[in-house]
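Colleague: Structural data only, the sequence is not supplied:
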């Protein structure tokens, strides 16, 4: 895994990703196969494999997710199609993002992810209109 990149955002309030000039760090994580995710997807780590998936609070059948990935920890930097195999996409490890940029998985709401994201220095803000 390459050393994480760090930068402060030359912030422009018209940027569709960032809510403030809070610094962000970028890194690379292993993404499990079988997913086609958009930039801004909030990912969680599956404890047993160490791979990342879209962080969901509930499964399709309504049961709670309990594999570790229910705790969101990083944000996908660019679209990533891992439909046919594992990938190593770039992610944001820290940052202050607009809610309109973040894509939450099934069962998650902004209040449900707030503490887990804050623990990783990932914050969100609502767009000012």
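Modeller: In hand now; what should we look at? What you see is a predicted model; the values in this text were computed from it and never measured. Numbers count the residues shown, from 1 in each chain.
Colleague: From now on I want contacts and neighbour counts done on CA atoms only, so please keep to that.
Modeller: Noted.
Colleague: wait, isn't residue 88 in contact with residue 33?
Modeller: No. Under the criterion of Cα atoms under 8 Å, residue 88 lies out of contact with residue 33, with a separation of 10.4 Å.
Colleague: which helices and strands sit right next to the top strand by length along the chain?
Modeller: Counting residues, the longest strand in the chain under DSSP state E turns out to be strand 90-98. For strand 90-98, the contact count by 3 or more Cα pairs under 8 Å, 6 or more residues apart in numbering; DSSP states H and E identifies strand 24-28, strand 72-76, strand 122-125 as packing neighbours.
Colleague: Apply 10 Å and report the result again.
Modeller: strand 5-7, strand 24-28, strand 42-45, strand 72-76, helix 110-119, strand 122-125 (3 or more Cα pairs under 10 Å, 6 or more residues apart in numbering; DSSP states H and E).
Colleague: Redo those as JSON lines? Include mean neighbour count and distance to residue 16.
Modeller: Listed next are the helices and strands packed on strand 90-98 as JSON lines, based on neighbours: other Cα atoms under 10 Å; distance: least, Cα to Cα, whole Å:
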{"stretch": "strand 5-7", "mean neighbour count": "13", "distance to residue 16": "17"}
{"stretch": "strand 24-28", "mean neighbour count": "19", "distance to residue 16": "15"}
{"stretch": "strand 42-45", "mean neighbour count": "26", "distance to residue 16": "16"}
{"stretch": "strand 72-76", "mean neighbour count": "27", "distance to residue 16": "14"}
{"stretch": "helix 110-119", "mean neighbour count": "15", "distance to residue 16": "18"}
{"stretch": "strand 122-125", "mean neighbour count": "20", "distance to residue 16": "12"}
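Colleague: try this one side by side with the last:
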């Protein structure tokens, strides 16, 4: 998969203001979203240990993805195939803009994301 398929467009950072509380200190990384899902920007992602692909983090998962790792920076339709996308590696995100998987709460994801460089602004 080419990086160009990630669909990231350089533009005004204010376009993400509903997801980002601040635009300074933001770093992104290309990730692969596992086929079979459609995710909105703001989805809290977990990394599957085997293969390293990302899905929505669910607290009951046992494949490694139960640990919140990143926040998706763009809408992704991976319904038919794996898709490369951009995710926030470090950022301050707005709590109400996050999509949190089943079994997680803001309290349960806050510390795990903070140690990775993602803080949540309530």
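Modeller: Arrived safely, thanks for sending. Keep in mind the model is a prediction, meaning the values are calculated, not measured.
Colleague: re the thing from before, need the overlap of contacts for residue 88 and residue 33 of structure 1.
Modeller: For the pair residue 88 of structure 1 and residue 33, residues contacting each of them under the criterion Cα atoms under 10 Å, 6 or more residues apart in numbering are 51, 52, 82.
Colleague: how deep is the last one tucked in, by neighbour count?
Modeller: Using other Cα atoms under 10 Å, the number of residues around residue 82 of structure 1 comes to 17.
Colleague: Equivalent analysis for the one 4 residues further on, please.
Modeller: Neighbouring residues of residue 86 of structure 1 were enumerated by other Cα under 10 Å; the total is 16.
Colleague: And it? What does it align with in structure 2?
Modeller: Matched by TM-score structural alignment, residue 86 of structure 1 corresponds to residue 82 in structure 2.
Colleague: what sits against that match?
Modeller: Under the contact definition (Cα under 10 Å, 6+ apart), the residues listed for residue 82 of structure 2 are 1, 32, 33, 34, 35, 36, 37, 53, 54, 76.
Colleague: if you set the cut-off to 8 Å instead, what comes out?
Modeller: For residue 82 of structure 2, the residues meeting the contact criterion (Cα atoms under 8 Å, 6 or more residues apart in numbering) are 32, 33, 34, 35, 36.
Colleague: Check residue 67 of structure 2 too.
Modeller: The neighbours of residue 67 of structure 2, taking Cα under 8 Å, 6+ apart as the test, are 46, 47, 57, 59, 109, 112.
Colleague: So which of those is the closest to residue 102 of structure 2?
Modeller: Using Cα to Cα, residue 59 comes nearest to residue 102 of structure 2 of the contacts of residue 67 of structure 2, at 6.5 Å.
Colleague: per the alignment, residue 109 of structure 2 corresponds to what in structure 1?
Modeller: Under the alignment by TM-score structural alignment, residue 109 of structure 2 pairs with residue 113 in structure 1.
Colleague: For residue 31 of structure 1, see how far away the nearest residue to that match once chain neighbours are set aside is.
Modeller: Counting by Cα to Cα, 6 or more residues apart in numbering, the nearest residue to residue 113 of structure 1 once its immediate chain neighbours are dropped is residue 72, at 6.7 Å. As judged by Cα to Cα, to the nearest Å, residue 72 of structure 1 and residue 31 of structure 1 stand 14 Å apart.
Colleague: circling back: emit the ChimeraX select command for whichever of the contacts of residue 82 of structure 2 are buried.
Modeller: Buried residues within these, as defined by 16 or more other Cα atoms under 10 Å, are selected in ChimeraX through the command that follows:
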select :32,33,34,35
